[in-house]
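> quick one: sequence and predicted model below, then my questions.
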Amino acid sequence: MTETINLFSPVKIGCYTLPNRIVMAPMTRMRAIGSIPNSLMATYYAQRASAGLIITESAMISPLSNTYVNCPGIYSQAQVEGWKLVTDAVHTKGGKIFLQIWHSGRVGHPSLLNGQLPVAPSAIAPNWKLDTPLGKLPIETPRALEIHEIAEIIEEFRIAAKNAMLAGFDGVEIHGGFGFLIDQFLQDGANHRTDKYGGSLANRTRFLLEVVETVTGVWGSDRVGIKLAPSNTVYGIFDSDRKATFSYAIDALNSFNLAYIHLPEPKEVDIINGNVINPVAPTFRLIYKGAIVTNCLYDKAKANAVLAAGDADLVSFARLFIANPDLPERFAKNYPLNTPNPKTFCPEGENELEKGYTDYPFLESSLISSSP
């Protein structure tokens, strides 16, 4: 009789065998003051090292690839040294950790980009407002990238991948979703180019595949994952035929034999916006031959169900990991979960960085505080 797969079944992704299928999802938390990772971040990630795999928040590949205040980077020696604090802390606790590397493309603002305009495949501004040091402002019309600049960004991905290795990570996840640069090249609502990077599916997928080829050239395919978001509508991203676009792109990724592909399901707002693929993981399970990580507000029961059905191989959790640093233990013991506080997902000021970040109680302290 075949054993039913669940969250605590070991799983092999790439060159690693993980003790469970519980993944800490990448989450921007804005605690990297000056874009340099720090000891507080090391504590935060180490607290959650019992996850089968941790995927960090997005790390900028250059100073001109930023969307958020106090977002970490991976382009300077100081950032590499800062990330070493994180990887050392996680490895001391026996965890595995991948760095998510990322270029924001048009989802930026001059106040975050040294006064420069954001760049994109085409000069098309999304109808979206962004939190900036100057307040909430509309995203400005980006500057369309020249061909030589595309090559330069691909080289920045290579350097970022190399720096991630120097910082002690176990692998990297390329962020290709959520309306950021790779996603902008993929989807025809953001890409009106008429050169080899625009028009046909093959051309719009070219940038994605060139980035993947470059990063796997540094790490090897078995220590690289990719995140795509076929049904995400954030930052005004859209495509005239999502099913065709992402079926083509995901099928093309089969040739790399990556560690995994990370595919979030649509959120309620995406479904309301329409033109989405729902559900995502079962749809692309028919196309993708490797491991799939699914995500979208799963609880334990729903996560086990999607694994048992064979629709995905791992499940990533975001908000539950924010509030429950020992989430795998709580799942294993069926213990009540701490409730996440959205007001502290991002800090209100640099004097309150720990609040809602490293101060959620562990299981033992929860039991003590609830004892009569």
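Thanks, I have the structure now.

> going forward, measure contacts and count neighbours with C-alpha atoms only.
Fine.

> just the terminal-to-terminal distance for stretch 315-335.
End-to-end distance of stretch 315-335: 19 Å, with C-alpha to C-alpha, to the nearest Å as the criterion.

> what sits against S231?
242, 264-266, 270, 275-278, 280 (C-alpha atoms under 8 Å, 6 or more residues apart in numbering).

> buried ones only from these, please, as a ChimeraX command.
Applying 16 or more other C-alpha atoms under 10 Å to those, the buried members can be selected in ChimeraX as follows:
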select :242,264,265,266,270,275,276,277,280
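
> farthest-separated two in the contacts of S231?
Greatest spacing in the contacts of S231, by C-alpha to C-alpha: P264 and N275 (15.5 Å).

> give me the neighbour count for Y235.
Burial of Y235 is recorded as 18 neighbouring residues (other C-alpha atoms under 10 Å).

> equivalent analysis for Y335, please.
13.

> that one falls within a helix, correct?
No - counting by DSSP: H, G, I helix; E, B strand; the rest coil, Y335 is not found in a helix; it is coil.

> and the gap between it and F246?
Relative to F246, Y335 is positioned 38 Å away (C-alpha to C-alpha).

> tell me who's in contact with G105.
Contacts of G105 (C-alpha under 8 Å, 6+ apart): 65, 118-120, 180-182, 184.

> how does it look with 6 Å?
By C-alpha atoms under 6 Å, 6 or more residues apart in numbering, G105 lies in contact with 119-120, 180-181.

> pick the one among these closest to F284.
F180 (21.0 Å).

> contacting residues for that closest one?
Contacts for F180 (C-alpha under 6 Å, 6+ apart) come out as 104-105.

> now it: how far from P282?
Counting by C-alpha to C-alpha, the separation of F180 from P282 is 24 Å.

> please apply the same query to R21.
Distance from R21 to P282, counting by C-alpha to C-alpha: 17 Å.

> before we go on, here's another structure to hold up against the first:
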Amino acid sequence: MTLFTPLQVGSTTLPNRILLAPLTRTRADAGHLPNALMADYYSQRATGGLLITECTMVAPGTSAFINEPGIYSDAQVAAWKQVTSGVHAKGGRIFLQIWHAGRAAHPDINGGVPTVSSSATPIEGEIHTPSGKVPHAVPHALTADEIPAIVAAFAQGAKNAIAAGFDGVEVHGANGYLIDQFLRDTPNQRTDGYGGSLENRTRLLFEVLTAVTAAIGADKVGLRLSPLNSYNSMQDSDPLAFIGFLAEKLNAFKLAYLHVMRADFFGVQKGDVLAVARAKYHGVLVGNMGYTAEEAEEAITAGQLDAVAFGTSFLANPDLPARIQLKAPLNTPDQSTFYTQGAKGYTDYPTLQG
């Protein structure tokens, strides 16, 4: 199967093209510290071509999930080493997804720290906080003078990731978090150099990529985008133009890969964004969202993609590559444990070997 042919991703050689998609699992300890349970989880999945971690905070006061990990403190760097060493001991490769939640964070989760975004437009609906569900906060619209500190936080997060033993990082530009809040024109209502045209809306992303690639090398940097996904009250008026513009401009960065989510969780926006990305982007292209092994194989064989990131199927099947190779049945994901704490529904899924 083409899925089991090697792939060069920047400075990292993947033995197969079955990637673990970044999945929020909320198992970190207080202080947003990774722990031994997380090390077990990632180590169990080390046979994937590349593991991409859950979204990881590049700055304090930016938590959206209460128990997600961070990469901004020395203690977090030290704690991540048990994860990376565990994965490497099993022969695996792992990138850290670096992330700023923007308006998806909330002051009630972050000790009163104000929520920030491209504009003062909140996410619709409610968010879970330690005191229960509350409406999303109206964010503070970042000033141009405040943006360099956020860019610097991404660069430092990337340096910290390498210090923690990661093989590289994935910049999170998807799913309605801070970078995406600048990229797409529904939340971005700015009239300065960071709003309006595609050139302006992509400015923050390109500043982050410039800083991160300078910090650790472009061959250790991937990027995730979600042109269609309406999660977190997101939309764009022209998602095909959006991905076409970005895919073409991203060639200059010589990234390890571009990771594109092909659909919308809620089916609001539609379009073949991967075909546009493939036509415009000259590097390694990773597809994601709802692929079966058979569909992934067909897409890679046809040259539509170079690799596929599997989410819930890899969550529920630590030995997913072996199951695909043997055409073995798959465990069913337990959605009730996706965002809980503890080992249940996290590290207790059975493998073929028991």
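Thanks, I have the structure now. All values derive from a computational prediction rather than experimental measurement.

> before we move on, back to that, tell me which of R21 and P282 of the first structure has more neighbours.
Just comparing R21 of the first structure and P282: by other C-alpha under 10 Å the higher neighbour count belongs to R21, 26 against 16.

> how many neighbours does whichever residue in the second structure pairs up with R31 of the first structure have?
The equivalent of R31 of the first structure in the second structure is R27 (alignment by TM-score structural alignment). Residues lying near R27 of the second structure (other C-alpha under 10 Å) number 23.

> surely R27 of the second structure forms part of a helix?
No - per three-state DSSP, R27 of the second structure lies outside any helix segment and is coil.

> which residue comes closest to it once chain neighbours are left out?
The shortest distance from R27 of the second structure to any non-neighbouring residue, by C-alpha to C-alpha, 6 or more residues apart in numbering, is to Q341 (5.3 Å).

> and for that neighbour, the neighbour number?
Neighbourhood size, Q341 of the second structure [other C-alpha under 10 Å]: 16.

> three-state assignment of it?
Assigned by three-state DSSP, the conformation of Q341 of the second structure is coil.

> what's the distance between it and F253 of the second structure?
In terms of C-alpha to C-alpha, Q341 of the second structure sits 38 Å off from F253 of the second structure.

> same deal with A64 of the second structure?
Counting by C-alpha to C-alpha, the separation of A64 of the second structure from F253 of the second structure is 29 Å.

> the more surrounded of those two?
More crowded of A64 of the second structure and F253, by other C-alpha under 10 Å: A64, with 24 against 15.

> now for the more buried one: which residues touch it?
Shown in contact with A64 of the second structure (C-alpha under 6 Å, 6+ apart): 104-105.

> if I line the two up, what does it land on in the first structure?
Matched by TM-score structural alignment, A64 of the second structure corresponds to T67 in the first structure.

> just say helix, strand or coil for the closest residue to V276 of the second structure other than its chain neighbours.
Residue nearest to V276 of the second structure in three dimensions, not counting chain neighbours: G244, with 5.8 Å by C-alpha to C-alpha, 6+ apart. Put simply, G244 of the second structure is helix when judged by three-state DSSP.

> aligned to G244 of the second structure, what sits in the first structure?
Here G244 of the second structure is matched to S247 in the first structure, going by TM-score structural alignment.

> and if you look at L209 of the second structure?
Using TM-score structural alignment as the criterion, L209 of the second structure maps onto V212 of the first structure.

> now R17 of the second structure
Alignment note: R17 of the second structure maps to R21 in the first structure; criterion TM-score structural alignment.

> repeat that for S117 of the second structure.
S117 of the second structure maps onto A120 in the first structure when the alignment is built from TM-score structural alignment.

> please enumerate the strands of the stretch 201-350 of the first structure.
224-227, 260-264, 292-295, 314-317 (DSSP state E, counting those that start in this stretch).

> in the second structure, which residue range corresponds to the third one?
Taken onto the second structure by TM-score structural alignment, strand 292-295 of the first structure occupies residues 285-288 there.

> what of the last one?
Per the alignment by TM-score structural alignment, strand 314-317 of the first structure matches residues 307-310 in the second structure.

> what about that stretch, how far off from the first structure?
Compared with the first structure after fitting, stretch 307-310 of the second structure has a mean deviation of 0.5 Å; criterion: mean C-alpha distance after the TM-score superposition for the first structure.

> quick revisit: now tabulate the contacts of S231 of the first structure in CSV and tack on distance to G310 of the first structure.
Output for the contacts of S231 of the first structure, formatted as CSV (distance: C-alpha to C-alpha, whole Å):
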residue, distance to G310 of the first structure
R242, 23
P264, 16
E265, 15
P266, 19
D270, 24
N275, 25
V276, 22
I277, 18
N278, 16
V280, 13
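
> between the contacts of S231 of the first structure, which is nearest N203 of the first structure?
Nearest to N203 of the first structure among those: R242, at 15.4 Å, using C-alpha to C-alpha.

> report how many residues lie close to the closest residue to the closest one other than its chain neighbours.
In space, and not counting its chain neighbours, R242 of the first structure is closest to P230: 6.5 Å by C-alpha to C-alpha, 6+ apart. If you count neighbours by other C-alpha under 10 Å, P230 of the first structure ends up with 28.
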